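1. Just a sequence and a predicted model for now, questions to come.
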Amino acid sequence: MPHPKLSHMSERRKFIKKSLLGSAIVIPAISKSIAQPQRPSLVGEKPLILSTWNHGLPANAAAIAKLKETGNIIDAVETGVMDTENDLSNLSVGLQGLPDREGITTLDASIMNGNGECGSVAFVRQVKHPVSLARVVMEKTPHVMIVGEGARQLAISEGFPIEKEELSPNAKKAYEKWKVQSQYKPIINIENHDTIGMIGLDKDGNLAGSCTTSGLAYKMHGRVGDSPIIGAGLFVDNEVGAATATGLGESIIKVCGSFMIVELMRQGRTPQEACEEAVRRLISKNKGNIKDIQAGFLAINKDGEVGAFAVQPGFNYAQGTMSYNKMIDSKSHF
């Protein structure tokens, strides 16, 4: 027979072993919670459409209506900004926009899907809807960007109407006034908020974005800004979120603003934190003349959280869902 003391020790070991095995189920969960704290997510209403500036309200309405019709987020962001391209009162988007210093209106646009598909056109003339031409580049060509006469020829081959090249009455009046002194001194929040950028999230969490502009008023002929440059004026990633930019394109290009914001969100920043960091980086790259620069960023993540931030006061954006469509004033660095 086993010694009573040895028998007691054996039973004690069995008890300790069972206790440790039971505890082992709990300990990893506690360790994981401590090592990887989770920030509470503020889940927004879906679908959600965001677009820059006051013209974003009617653009959002058009996008939501298209989304109800087709359920396709790419259709929605294309149709939304087409509304602005059609707006004859808008002097910063579409063929009615303010011309370059040669008196010629040239347009830039881009569009991007959450799976990485994208297309853009730049320095294109006589095409009323450059965002639709950008979609053709994305869906029907092996390229990402087509510019100038090549973009116009693509438009012709795809059956786009080629418009008569003449300034709209409002643009012509402004251009004639500018020619008196011919000074290139853009006024922030007026001449250099040269874009409508739109980003959208559908009910299933799919993202897309678009961006279209007539560019800076009285720019040098041939100048291209951030709007058609994927990663500068627009970037979308279904795994993370989307961002778009508006303002002085050169300052935005220098920091790859929209791409930076999406990557910061990938690393765990909120859309608001990412937009604020992008503005700080932009300011650091443009020291010396920042008082004459306006740039604003708009972002959304997969959960429907929204962020917006600008260099100077004055930037606003439209936020639309199936139940509301409203303007929101962005915060700014200064």
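-> It's in. Numbering: from 1, shown residues only.

2. Every contact and neighbour count from this point should use C-alpha atoms.
-> Noted.

3. ok, the residue lying closest to Gly94 once chain neighbours are set aside - how many residues close by?
-> Spatially, and ignoring its direct neighbours in sequence, Gly94 is nearest to Glu85 (4.3 Å; Cα to Cα, 6 or more residues apart in numbering). Counted with other Cα atoms under 10 Å, the neighbours of Glu85 add up to 26.

4. likewise Asn238?
-> Asn238, neighbours per other Cα under 10 Å, totals 17.

5. Please enumerate the helices of this structure.
-> For the chain, the helices defined by DSSP state H occupy 4-35, 56-70, 73-85, 130-140, 148-157, 169-179, 249-253, 257-266, 271-285.

6. Put together JSON lines for the ones you listed, with distance to Ser120 on each row.
-> Output for the helices of the chain, formatted as JSON lines (distance: least, Cα to Cα, whole Å):
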{"stretch": "helix 4-35", "distance to Ser120": "43"}
{"stretch": "helix 56-70", "distance to Ser120": "19"}
{"stretch": "helix 73-85", "distance to Ser120": "12"}
{"stretch": "helix 130-140", "distance to Ser120": "4"}
{"stretch": "helix 148-157", "distance to Ser120": "9"}
{"stretch": "helix 169-179", "distance to Ser120": "25"}
{"stretch": "helix 249-253", "distance to Ser120": "15"}
{"stretch": "helix 257-266", "distance to Ser120": "15"}
{"stretch": "helix 271-285", "distance to Ser120": "23"}
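
7. Among these, which comes closest to Phe123?
-> Taking Cα to Cα, helix 148-157 is the member of those nearest to Phe123, at 4.8 Å.

8. Report the distance from the closest one to the chain centre.
-> 26 Å (Cα atoms, centre = their mean, to the nearest Å).

9. Likewise for stretch 194-205?
-> Centre-to-centre, stretch 194-205 and its host chain are 7 Å apart (Cα atoms, centre = their mean).

10. Need the distance between the two termini of it.
-> Using Cα to Cα, to the nearest Å, one end of stretch 194-205 lies 29 Å from the other.

11. Equivalent analysis for stretch 136-144, please.
-> End-to-end distance for stretch 136-144: 10 Å, by Cα to Cα.

12. Okay, one more to line up with it:
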Amino acid sequence: MTNMLNRRQFLQKGAAASLATTVLFKGAQAMSAPAAKKPVAISTWSHGIPANEAAWKVLKAGGTALDAVEQGVRVPEADPKEMSVGYGGRPDRDGHVTLDACIMDDKGNAGSVCFLEHIKHPISVARLVMEKTPHVMLAGEGALQFALENGFEKEDLLTDEARRQWEDWKTKADYHPEVNIENHDTISMLALDVHGNLSGACTTSGMAYKLHGRVGDSPIIGAGMFCDNEVGGAAATGHGEWVMRTLGSFLVVELMRQGRSPQAACEEAVMRIVKLQPNFDEVQIGYIAINKAGETGAYCLHPGFNYALYEDDKNVLIDAESYLKK
């Protein structure tokens, strides 16, 4: 009996060692995967199509992924018809348009701003925070002061249409999130350049009619967006509180580090939320991801999330697979 137990223990230890070796090998494969030689841009929602166009011009000219994502998301930031990002964004419940954004480069540097008013391009302010200060995040009045000191102009970002919708909402003042309407409140973009480097950006005006001072996941490194140039990048959209609670973008990248594909990593990140939030009728979450080989993935909780993918000189809008089916 003693010999049988020893043999069983030996086999169990051998199997465990083999499994550990396999996991380490897959993780090493993810970290050492060769970078793609062709550029790729991926961004959230239909406003990702024009954003990708701007990013692609940078990438095709041999520019950096960092420049590409900044130039890309500046397009919806400046579009008054895009009411979930930047100029024209729906205000909070007190009528203030408050903006959040973050950016991250291939060296692990990051910058972000949150609760920023009066500045049309928060993503560019976030980049200056990254490049000109020892900090990662500036907030509120401090972020505004920094922007003005660096040449940004103070503007009224509340358009007539956004004001009209806010005035209508105030008649009842009943905040009720709607899946794929108020919750598609972001543009997130990831890019891989011809040099094999990754960068990401995320910018938003946040949930419509939110409490004054509310900040979502978009400016938080590891929640709204995260890049690791050895592995890949990920970004989120949707109900930010749940992305923050699970550090979703960081999770996706770490799962890719362990050997998961971008698609499988996005699916697992959504499942973490499913396990934590059994009643998700009013919660939408979507993730996009890209690895060093240029492979991409996307997944969401409810049907209705789409993303724009630009590769091989084609810019297409794709409906993401979802946990809940139509």
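-> Now that the structure is in, tell me what you want to look at. Since the model is a prediction, treat every value here as computed from it, not as a measurement.

13. what's the counterpart of Glu131 of structure 2 in structure 1?
-> Alignment note (TM-score structural alignment): Glu131 of structure 2 maps to Glu139 of structure 1.

14. burial count for that match?
-> 14.

15. Ok, the one 3 residues further on next?
-> The local packing of Pro142 of structure 1 (other Cα under 10 Å) involves 9 other residues.

16. cool, and the one 4 residues further on?
-> Here the count is done by other Cα under 10 Å, and Ile146 of structure 1 has 21 residues near it.

17. residue contacts, it?
-> By Cα atoms under 8 Å, 6 or more residues apart in numbering, the contact list for Ile146 of structure 1 reads 120-122, 137.

18. which pair in those residues spans the largest distance?
-> Ala122 and Val137 (11.5 Å).

19. Can you pull the residues that touch both of the two?
-> Common neighbours of Ala122 of structure 1 and Val137 are listed as 145-146 (criterion: Cα under 8 Å, 6+ apart).

20. For Ile199 of structure 1, give its distance to Met327 of structure 1.
-> Distance, Ile199 of structure 1 to Met327 of structure 1, by Cα to Cα: 15 Å.

21. And for Glu45 of structure 1?
-> 16 Å.

22. And the corresponding residue of structure 2 for the residue nearest to Gly94 of structure 1, how far from Glu141 of structure 2?
-> Using TM-score structural alignment as the criterion, Glu85 of structure 1 maps onto Glu77 of structure 2. Going from Glu77 of structure 2 to Glu141 of structure 2 by Cα to Cα gives 20 Å.

23. cool, and Gly286 of structure 2?
-> For Gly286 of structure 2 relative to Glu141 of structure 2 (Cα to Cα), the value is 31 Å.

24. I'd assumed Ala78 was in contact with Ser205 of structure 2.
-> No - when contacts are counted by Cα atoms under 8 Å, Ser205 of structure 2 is not listed as touching Ala78 (11.8 Å).

25. so what sits against both of those two?
-> With Cα under 8 Å, 6+ apart, Ser205 of structure 2 and Ala78 have common neighbours Gly86.

26. For those two, indicate the residue with more neighbours.
-> Of the pair Ser205 of structure 2 and Ala78, Ser205 is the one with more neighbours under other Cα under 10 Å, namely 33 against 17.

27. residues contacting that one?
-> Ser205 of structure 2 sits next to 84-86, 89-91, 97-100, 185-186 when contact means Cα under 8 Å, 6+ apart.

28. redo that, cut-off 6 Å
-> 84-86, 89, 98-99 (Cα atoms under 6 Å, 6 or more residues apart in numbering).

29. ok, which pair from the residues you listed is furthest apart?
-> In these, two members sit farther apart than any others by Cα to Cα. They are Ser84 and Thr98, at 10.8 Å.

30. Relative to Arg281 of structure 1, how far out is the most centrally placed residue in structure 1?
-> Nearest to the geometric centre of structure 1 sits Thr244, at 2.0 Å (Cα atoms, centre = their mean). Using Cα to Cα, Thr244 of structure 1 is found at 16 Å from Arg281 of structure 1.

31. swap in Leu48 of structure 1?
-> With distances taken as Cα to Cα, Leu48 of structure 1 is found 28 Å from Arg281 of structure 1.

32. Of those two, give the one with the bigger neighbour count.
-> More crowded of Leu48 of structure 1 and Arg281, by other Cα under 10 Å: Leu48, with 26 against 16.

33. Now which residue in structure 1 aligns to Val270 of structure 2?
-> Matched to structure 1 by TM-score structural alignment, Val270 of structure 2 sits across from Val279.

34. Setting aside sequence neighbours, what's the nearest residue to the aligned partner of Ala155 of structure 1 in structure 2?
-> In structure 2, the residue matched to Ala155 of structure 1 (TM-score structural alignment) is Ala147. Excluding the flanking residues, the one nearest Ala147 of structure 2 by Cα to Cα, 6+ apart is Val125, at 6.1 Å.

35. returning to that earlier point: does the residue nearest to Gly94 of structure 1 really touch Gln96, like I thought?
-> No - applying Cα atoms under 6 Å as the test, Glu85 of structure 1 and Gln96 come out as separate, 8.2 Å apart.

36. distance of the closest residue to Ser32 of structure 2 other than its chain neighbours from Arg257 of structure 2?
-> Closest residue to Ser32 of structure 2 apart from its sequence neighbours, by Cα to Cα, 6+ apart: Glu230 at 7.0 Å. Going from Glu230 of structure 2 to Arg257 of structure 2 by Cα to Cα gives 8 Å.

37. between these two, which one's more packed in?
-> Shown here are Glu230 of structure 2 and Arg257; by other Cα under 10 Å, Arg257 has more neighbours (24 against 21).

38. so who does the counterpart of the more buried one in structure 1 touch?
-> Using TM-score structural alignment, the equivalent of Arg257 of structure 2 in structure 1 is Arg266. Counting by Cα under 6 Å, 6+ apart, Arg266 of structure 1 touches Val240.

39. what separates Arg266 of structure 1 from Ala242 of structure 1, distance-wise?
-> Distance from Arg266 of structure 1 to Ala242 of structure 1, counting by Cα to Cα: 11 Å.

40. thinking again about what came up before, quick one, which of Gly286 and Glu141 of structure 2 is more surrounded?
-> Higher neighbour count among Gly286 of structure 2 and Glu141: Gly286, with 31 against 13, using other Cα under 10 Å.

41. if you skip the residues just before and after it, what's nearest to the counterpart of Tyr310 of structure 2 in structure 1?
-> Under the alignment (TM-score structural alignment), Tyr310 of structure 2 pairs with Gly320 of structure 1. Excluding the flanking residues, the one nearest Gly320 of structure 1 by Cα to Cα, 6+ apart is Ile49, at 5.1 Å.
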